[in-house]
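**Q** Fold the following and give me the result.
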Amino acid sequence: MTTGVIHDLGYQRYTGPRLGRGYAFRTLYVHSLRTAFGLGRGIKAKIYTWSIMGIILAVGLMITVIESQTKQNIATSPQFVDQVTFLSILLLAGVAPELSSRDQQTRALSLYFARPLRRTDYALARLGGLITALFLVLAAPVTLMFAGAALSTSKGATGVWHAAGDFGAGLAHSATHALVLSSISLLIASLVRRRAVAAAAIVAVFLVTTPAVAFTEALDVNQGTSEFVSMTNPPTALNYLATWLYAGGDGNFSGGDRIAHGPLLAVYFVVVVAACTALLVVRYRKVPA
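**A** The predicted structure is shown next:
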């Protein structure tokens, strides 16, 4: 008869500190932020992400140079954020599936959901990382525009104060953009396992209702109707919201049309962000690990 031998492989129990749920949440948040900027990913991901970021920064730099040379205001900071909305959508279409669809496709969720990280923590950490990444991408050129306006102003302290007010409005609108567009994009990505399909779906959701909004505005109907229709297209509704909040005390367009339902637009976006966040949490509570 053969005799069995017990080998002592030196396994020991872990006696170090238990960092817990909070540490796991922060780690996943930082990992999401790094992934959004292409850090730790392949060269193709870096090229795509940093190309779009570079274009957004280049647009801000171009506006800064032109304004400093001509002493004319080409675009306010909120207007700049609205002008690069399509680039923001393209960036989200590349990043959101990477944060959500990949883990479902590779069946890595079971590793995340092993204690102490909870499913709600996973959803909120991913969303927080995506929101922060888009905000930083938009805030960088807004900061550059503020620096250029403050340094090139000929009105002294008054000019710097005006530039600071525009800078604050730009940061606020960047945060609003990041909250709204990121929450919608990540929710869409969480519903689709294949990254390419998820990216296409994100772009389609934001662009499919654009013709309807443009058609309504082309009919020259009253302002309130256009604002209601714009709620089907978040980028356009964000433009209306920025006009109401940052275009002066009367909230006028350059053409003189008054924003009729500014407070309703603000409530609409609060509801959109809250609903998308809640649905994202529900989605990850039910998604198979």
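**Q** CA only for contacts and neighbour counts going forward, please
**A** Fine.
**Q** host element of the spatially most central residue of the chain?
**A** The chain has residue 178 as the residue nearest its centroid, 3.1 Å off, counting by CA atoms, centre = their mean. Here residue 178, judged by DSSP states H and E, is contained in helix 157-190.
**Q** Could you do residue 241 as well?
**A** Assigned by DSSP H and E, residue 241 belongs to helix 234-246.
**Q** so how far is that helix from its chain's centroid?
**A** Taking the mean of its C-alpha atoms, helix 234-246 sits 16 Å from the chain's own mean (CA atoms, centre = their mean, to the nearest Å).
**Q** Check whether the spatially closest residue to residue 89 that is not a sequence neighbour sits in a helix, strand or coil.
**A** Of all residues not flanking residue 89 in the chain, residue 203 sits nearest, at 6.6 Å (CA to CA, 6 or more residues apart in numbering). Using DSSP: H, G, I helix; E, B strand; the rest coil, the structure places residue 203 in helix.
**Q** now residue 203: how far from residue 131?
**A** 17 Å (CA to CA, to the nearest Å).
**Q** More neighbours: which of those two?
**A** Taking neighbours as other CA atoms under 10 Å, residue 203 and residue 131 compare with residue 131 leading, 24 against 18.
**Q** Now do the contacts for the more buried one.
**A** Residue 131 is in contact with 178, 179, 182, 183, counting by CA atoms under 8 Å, 6 or more residues apart in numbering.
**Q** at 7 Å instead, please
**A** By CA atoms under 7 Å, 6 or more residues apart in numbering, the residues touching residue 131 are 178, 179, 182.
**Q** how about the residues you listed in TSV, adding distance to residue 89?
**A** Below are the contacts of residue 131 laid out as TSV (distance: CA to CA, whole Å):
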residue	distance to residue 89
178	10
179	13
182	9
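**Q** between those residues, which is nearest residue 99?
**A** Nearest to residue 99 among the contacts of residue 131: residue 182, at 11.5 Å, using CA to CA.
**Q** In which helix or strand does the closest residue to that closest one other than its chain neighbours reside?
**A** In this structure, residue 182 finds its nearest non-sequential neighbour in residue 131, 5.7 Å apart by CA to CA, 6+ apart. Per DSSP H and E, residue 131 falls inside helix 119-152.
**Q** here's the other one to compare against:
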Amino acid sequence: MTNQFDSALDTTEQVQQRYGAQLGFVEERTPFAAETMPDRQVAVEVNDQLMQEVASHILNRAGHVSIIDRHGAGKSHFRDLVYDSLDARREHFRVARIREVESITTRRTYVRVLDELREYDDLEIPTQLPRATDEVRAVVEDVSEQLEALGVACIVQVDQMEDVAGDTHRFEQLLAALQSVADLGDERPVFILFLFGTPAAGERITELRETLSSRMIAEDRQLERFGREHTEELIGRWLSWARGEEYTDGYPIDPFAPATIRALLDRVDDQTPRAVRQMCYHAYRAGAQQYADTETVEITPDTLDTHVTEP
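**A** The predicted model follows:
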């Protein structure tokens, strides 16, 4: 016996298949639905000015950088763009990525940096690390000298610092380790900190470790919010991906009517990339339901008013 949700699944699948076929989508490709980008093609080109600033600081080893912004602002995408570029320039840079910080200690921070650097064949790092924190730091100092001799800088990237910011003891240990490695280098930093978190993390860094905060050459940088042009590019990129086509500038945003862009943005309180993408998904879903009801393809402000539930 088919239950109510089974019926909803069947109906939704049929509605979306019909609408997707009408729009020329590749089978099983639903635009805007994925939280993680299914392809680089759907990434909107934004934050050019900040990208230039960060590139300058890293190339010149001018100091440390923190990107502090709310969830959904595009920190992960920005970070990955920088990481991919640095990884391709191994003759000048090394990258040590610390992705999880919830159970971090000062010693574990040192160990994670060293573990990340093991993949580089031109660095000598002991297989077994000492148990004492000070002795592990001595190994980091030795690696710092090796990097300096090679003329190479190591970017220490720390993600989601807010995950531990509320635990004062843990956060102080993390910050102590970061400040310690940030101080290494004779004339300029060997380790450049590249920190990511929400405002809660940024405030705690200043509160608990003002010395580290003062050494940031670019502190609490925020990412751009999406306006009309960004939203149109986002829609074009996702639609081209859904059709299996290459994205080019000015890719048509049909079935979205031009007036719908402003209506979408008006429904989003803080126009972060995630929030805008999610609203575009709701608009597409509304378009599919409208097509099932009336055979109307175009997504207009009226489509949103009729078929999108207010958050």
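**Q** quick one: TM-score?
**A** The TM-score (TM-score structural alignment, normalised by the length of structure 1) is 0.26; 138 aligned residues with a CA RMSD of 6.9 Å.
**Q** How far away from the center of its chain is the helix or strand just after the helix holding residue 241 of structure 1?
**A** Toward the C-terminus, helix 234-246 of structure 1 is succeeded by helix 262-286 as the next helix or strand (DSSP H and E). A distance of 14 Å separates the centroid of the chain from that of helix 262-286 of structure 1, by CA atoms, centre = their mean.
**Q** Can you work out which other helices and strands pack against helix 262-286 of structure 1?
**A** On a contact count with 3 or more CA pairs under 7 Å, 6 or more residues apart in numbering; DSSP states H and E, helix 262-286 of structure 1 meets helix 119-152, helix 157-190, helix 234-246.
**Q** can you redo the ones you listed as CSV with distance to residue 52 of structure 1?
**A** Converted to CSV, these look like this (distance: least, CA to CA, whole Å):
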stretch, distance to residue 52 of structure 1
helix 119-152, 9
helix 157-190, 15
helix 234-246, 18
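**Q** so which of those gets nearest residue 196 of structure 1?
**A** It is, among these and with distance given as CA to CA, helix 157-190, at 9.9 Å.
**Q** circling back to that earlier point, so which bits of the helix holding residue 131 of structure 1 are buried?
**A** 119-139, 141-150, 152 (16 or more other CA atoms under 10 Å).
**Q** what do you get for stretch 279-289 of structure 1?
**A** Buried, per 16+ other CA under 10 Å, within stretch 279-289 of structure 1: 279, 280, 281, 283, 284, 289.
**Q** Identify the residues contacting the fifth one.
**A** To tie it back to what came earlier, the one meant is residue 284 of structure 1. For residue 284 of structure 1, the contacting residues are 119, 123, by CA under 7 Å, 6+ apart.
**Q** any idea how far it is from residue 277 of structure 1?
**A** Computed with CA to CA, the distance linking residue 284 of structure 1 and residue 277 of structure 1 is 11 Å.
**Q** With the fourth one instead?
**A** Residue 283 of structure 1 sits 10 Å away from residue 277 of structure 1, going by CA to CA.
**Q** Now do the host helix or strand of residue 48 of structure 1 and helix 119-152, the angle between them.
**A** In the assignment (DSSP H and E), residue 48 of structure 1 maps to helix 43-70. Angle, helix 43-70 of structure 1 to helix 119-152, by axes from the mean of the first three to the mean of the last three CA atoms, to 10 degrees: 30 degrees.
**Q** What residues of helix 43-70 of structure 1 count as buried?
**A** For helix 43-70 of structure 1, the neighbour count (16+ other CA under 10 Å) marks 45-46, 48-50, 52-53, 56-57, 60-61, 63-64, 67-68 as buried.
**Q** Report the two of the residues you listed separated the most.
**A** 45 and 68 (34.6 Å).
**Q** Can you tell me the number of residues neighbouring residue 228 of structure 1?
**A** 16.
**Q** wait, I meant residue 24 of structure 1
**A** Counted with other CA under 10 Å, residue 24 of structure 1 comes out at 18.
**Q** rewinding a little: closest one of the buried residues of stretch 279-289 of structure 1 to residue 81 of structure 1?
**A** Relative to residue 81 of structure 1, and with distances defined as CA to CA, the nearest of the buried residues of stretch 279-289 of structure 1 is residue 280, at 25.7 Å.
**Q** Residue 189 is in contact with that closest one, correct?
**A** No. Using CA atoms under 7 Å, residue 280 of structure 1 is not in contact with residue 189; the gap is 9.8 Å.
**Q** Need the overlap of contacts for the two.
**A** Among the neighbours of residue 280 of structure 1, none is also in contact with residue 189 (CA under 7 Å, 6+ apart).
**Q** mind listing the helices for structure 2?
**A** Assigned helices in structure 2, in chain order: 4-22, 48-60, 75-87, 106-117, 133-150, 162-165, 168-182, 199-208, 210-214, 228-242, 258-266, 273-294, 301-307 (criterion: DSSP state H).
**Q** Relative to residue 191 of structure 2, which of the ones you listed is closest?
**A** helix 168-182 (5.5 Å).
**Q** Return the angle between stretch directions for that closest one and helix 199-208.
**A** 80 degrees.
**Q** Which neighbouring elements make contact with helix 168-182 of structure 2?
**A** Against helix 168-182 of structure 2 (3+ CA pairs under 7 Å, 6+ apart) you get helix 106-117, helix 162-165, strand 191-197.
**Q** Mind doing that once more with 10 Å?
**A** Here helix 168-182 of structure 2 is seen to pack against helix 106-117, helix 133-150, strand 153-158, helix 162-165, strand 191-197, helix 199-208, helix 210-214 when contacts are counted using 3 or more CA pairs under 10 Å, 6 or more residues apart in numbering; DSSP states H and E.
**Q** List the buried residues in the third one.
**A** The reference is to strand 153-158 of structure 2. Neighbour-count burial for strand 153-158 of structure 2 [16+ other CA under 10 Å]: 153, 154, 155, 156, 157, 158.
**Q** Run a quick check on the first one versus residue 117, I expect a contact.
**A** Read that as residue 153 of structure 2. No. Look at residue 153 of structure 2 against residue 117 with CA atoms under 10 Å: they stay out of range, at 11.6 Å.
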